[in-house]
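Colleague: Have a look at this prediction, sequence included:
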Amino acid sequence: MIVLCRMARKCSRRFILASLILIILSYQLILLICTYHEYILAVLPDPPLPVQRRSAEASGSNGTTDGARTRDGRQGESDRGHKEETSPKILCLIVTSPQYHEERAAHVAATWATHCTRAVFLTTAHHPLLPDTLLTSGASTYHQLWDKVTQGFVWAYKQRTEYDWVVKTDDDTFLLVENLQKAVLTLDPDQPQATGLHLRTWETSSTYLNGGAGYVLSRGAVTRLVEEGINGRVCSDHLNFGPGEDVNMADCLTYLGVELLDSRDSSGRQRFHVYPPNKVLDPRQANSFWHLWLKKISVLPYKFGFSEMSKEVISFHYVDAQTMYLLYYLIYFVNPGAASNSTFRSLRESLFHSPEPRRPALLI
């Protein structure tokens, strides 16, 4: 009995000691979390990128508003209205699907799509972050992409008096609309013409326009495509369509006699790109095993490297949301040539007049 009592006392002491240690450790852990919670949150997985729009006042330092360009012939708000009257009208058809509405399409809608004369998202469901959508019934999977795109062009045909050119892109494409407008400025939109990044199919070596980089059809090409190729069933009756939407489009346009235009600039540099800028700018990618396919099937020489980049670039593909905003910021807001109206000032003055008190940064 005495032995049992002694064992009970020892267990009680150990329990009390363990409880005290646990309380102290818990207190230290809570204190640590409260002190360094920002660092702890920093190592957690990032939440989805929010949609970001910049107001006109936010870019006032360079004299422009959201969507206005001033460097290298870019227009400010004062003459933008005149520019829109004289520039070709561009209808942008952007292919997306419900699973990518928030991850991709919403960021396109917040950035470059605002520069189209009209931007319409081809999808199977509405979303509040997509202001203008065309529901493509019965075309919800990748294998039904040809049906989705043709529904978009049939709709565009009905609106043909409102635009000059139609560009089809994906929801991870970045498009410089102004450069596209300049490239087609002297062309007759009523002539059946199309352009983009010219590639060859592996099976037949026939030329097609890569869908990810985006392809452009004149109003005349859209008219012929819809009236003869789709509604008249000329293409479906005489061609064997496969799963590739961009290959089907090029086969149909070629069969209908639509002229394919060289999309490179006057120096022979590509303006439509199947990769994001960080890949295209890297000359090492030219010999990469993963990009040999592009060199093999490119109709015109496709070169990597900074010196091979066109000043008149029109599109990049596989652009994630963060890069979408980065490109949009650098192209439309950064203006090193503008006369700045915001000079450096005293840090003490800034801190004194700051609306929110700022804590000093932790030095490590």
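Modeller: On my side now, so go ahead. For clarity, every value in this text was computed on a predicted model and none was experimentally measured.
Colleague: going forward, measure contacts between C-alpha atoms and count neighbours the same way
Modeller: OK.
Colleague: how far out from the middle of the chain is the helix or strand that contains D79?
Modeller: Element membership of D79 [criterion: DSSP states H and E] is helix 77-86. Averaging C-alpha positions (C-alpha atoms, centre = their mean, to the nearest Å) puts helix 77-86 25 Å from its chain's average.
Colleague: which of the residues in that helix are buried?
Modeller: Along helix 77-86, these residues count as buried under the neighbour rule (16 or more other C-alpha atoms under 10 Å): E77.
Colleague: tell me what the following helix or strand past that helix is packed against?
Modeller: Along the chain past helix 77-86, the next helix or strand (assigned with DSSP H and E) turns out to be strand 90-95. Applying 3 or more C-alpha pairs under 8 Å, 6 or more residues apart in numbering; DSSP states H and E, we find strand 90-95 packed against strand 118-123, strand 165-170.
Colleague: Just the buried positions in strand 90-95, please.
Modeller: Under the neighbour-count criterion of 16+ other C-alpha under 10 Å, strand 90-95 has I90, L91, C92, L93, I94, V95 buried.
Colleague: Got another one to weigh against that:
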Amino acid sequence: MNTHLRHDYIHACYKISFKRLIIFLFVTTILILFITILFLLINDNDEIEMNLQFASNDFINEDKDFHSFSNFLKENITIFCLIHTSPIYKYSRAIPQKNTWLKRCTKHLFVSVKDDPDLPSIKGNNKDGHEYSNVRVRYGLKYIYENYGDKFDWIYKGDDDNYVIMENLRMFLMNKNPENDYYFGFPIKYLDEKSLPIKYQHGAGFILSKSSLKKLVTKAFTNPKICNDSPDAADDVAFGRCLKNIGIPLSESRDSNNKQMFLPTNIEEASTFNKIRRWEWFKNFSENVILPGYYSLSSFPINFHYVSGDNMYAYEYIFYQANVAGRQNPMFKRPNDGNIEKIYEKMKDYPMMEILRKSMKK
């Protein structure tokens, strides 16, 4: 290669290398800026959530009758709420839950891979990730039983993206005896490895009576032949099988109009008339026929799933702060004279509770 050609070749290589360097520096700068902005936004949200850790439990537009009634229900129907979470969701999910619906539980506790007195949370195992939820939830339920025994009538187990209307849950439970065996949730049918159907709850969280909790911990958890103790077992399926194997099937949880009270998804997905893949999956595997759109939803919904931390506050506003002019809940219409016990008795006779009486007769 002569000197002239060699010079042109080196010059061309230099130009290509220089262009690549410029492109590399440009892309790197953009990535650094993007990561920095993302970091600042996350930190900003974390600071906001940290400041909200001790947010007031008072209602902004407090209805004294409702507030008194809610507390009356809370005192008479005790519910321990166990929430499965991860340290990475402390500020984006757990704190919003704590600031909204969890304050209406009689007592609440998170189970995670880390002890955290702020929530509070207990350490259930060492490996994080939803695939290890079975071992953590088992640990949490066992912890509740061993430390509180039968002090609480009911136990609700949920995830850190569940939102629960506790007054509706207590209304649903008020005519049921926690000394009997109950297991409630959104019903899904699943075929096990032997092609035998298992009916279990999925997505909506589940409710156990104190009798069911005792049997689950003392009979099922102690026998791996009837209750899968594998850390990475699918927890919803595993608990459904465990309870079935000790004679506690999933109980009826629809209202008197056969509408769902425990929802495995959020309001947006369940109420739309468009087809949402995730909601369609639940509908296809549901034991019951689910009507399209909001026609499938109960007038007294209990539980929602896939709710973001921001939407926890949105749900709180819609359910507990917003009003519609001229509209009033039939249970709170006069004449009740603000008498909480009268409202409580009226609730027992409310038409939505008819299904509870039917199931009690079975």
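Modeller: It's in. A quick note: this is a predicted structure, and the numbers were derived from the prediction, not measured.
Colleague: possible to save the helices and strands packed on strand 90-95 of the first structure as a markdown table with mean neighbour count and distance to T254 of the first structure?
Modeller: Converted to a markdown table, these look like this (neighbours: other C-alpha atoms under 10 Å; distance: least, C-alpha to C-alpha, whole Å):
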| stretch | mean neighbour count | distance to T254 of the first structure |
| --- | --- | --- |
| strand 118-123 | 23 | 24 |
| strand 165-170 | 25 | 17 |
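Colleague: could those strands go into CSV alongside distance to E102 of the first structure?
Modeller: Converted to CSV, these look like this (distance: least, C-alpha to C-alpha, whole Å):
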stretch, distance to E102 of the first structure
strand 118-123, 13
strand 165-170, 14
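Colleague: Stretch 220-230 of the first structure aligns to what range in the second structure?
Modeller: Using TM-score structural alignment, stretch 220-230 of the first structure corresponds to residues 211-221 of the second structure.
Colleague: how long is the matching stretch from one end to the other?
Modeller: 14 Å (C-alpha to C-alpha, to the nearest Å).
Colleague: circling back: out of the helices and strands packed on strand 90-95 of the first structure, which is closest to S236 of the first structure?
Modeller: Nearest of these to S236 of the first structure, taken as C-alpha to C-alpha: strand 165-170 at 20.4 Å.
Colleague: which residue in the second structure lines up with S307 of the first structure?
Modeller: Using TM-score structural alignment, the equivalent of S307 of the first structure in the second structure is Y295.
Colleague: need the contact list for its match.
Modeller: Each residue near Y295 of the second structure by C-alpha atoms under 8 Å, 6 or more residues apart in numbering is listed here: S271.
Colleague: Check the secondary structure at it for me.
Modeller: helix (DSSP: H, G, I helix; E, B strand; the rest coil).
Colleague: which parts of stretch 184-200 of the first structure are buried?
Modeller: For stretch 184-200 of the first structure, the neighbour count (16+ other C-alpha under 10 Å) marks V184, P189, Q191, P192, Q193, A194, T195, G196, L197, H198, L199, R200 as buried.
Colleague: Could you report the neighbour count for the residue nearest to P197 of the second structure when sequence neighbours are not counted?
Modeller: With C-alpha to C-alpha, 6 or more residues apart in numbering as the measure, L191 is the residue that lies nearest to P197 of the second structure, at 4.5 Å, once sequence neighbours are left out. A count of nearby residues for L191 of the second structure, using other C-alpha atoms under 10 Å, gives 11.
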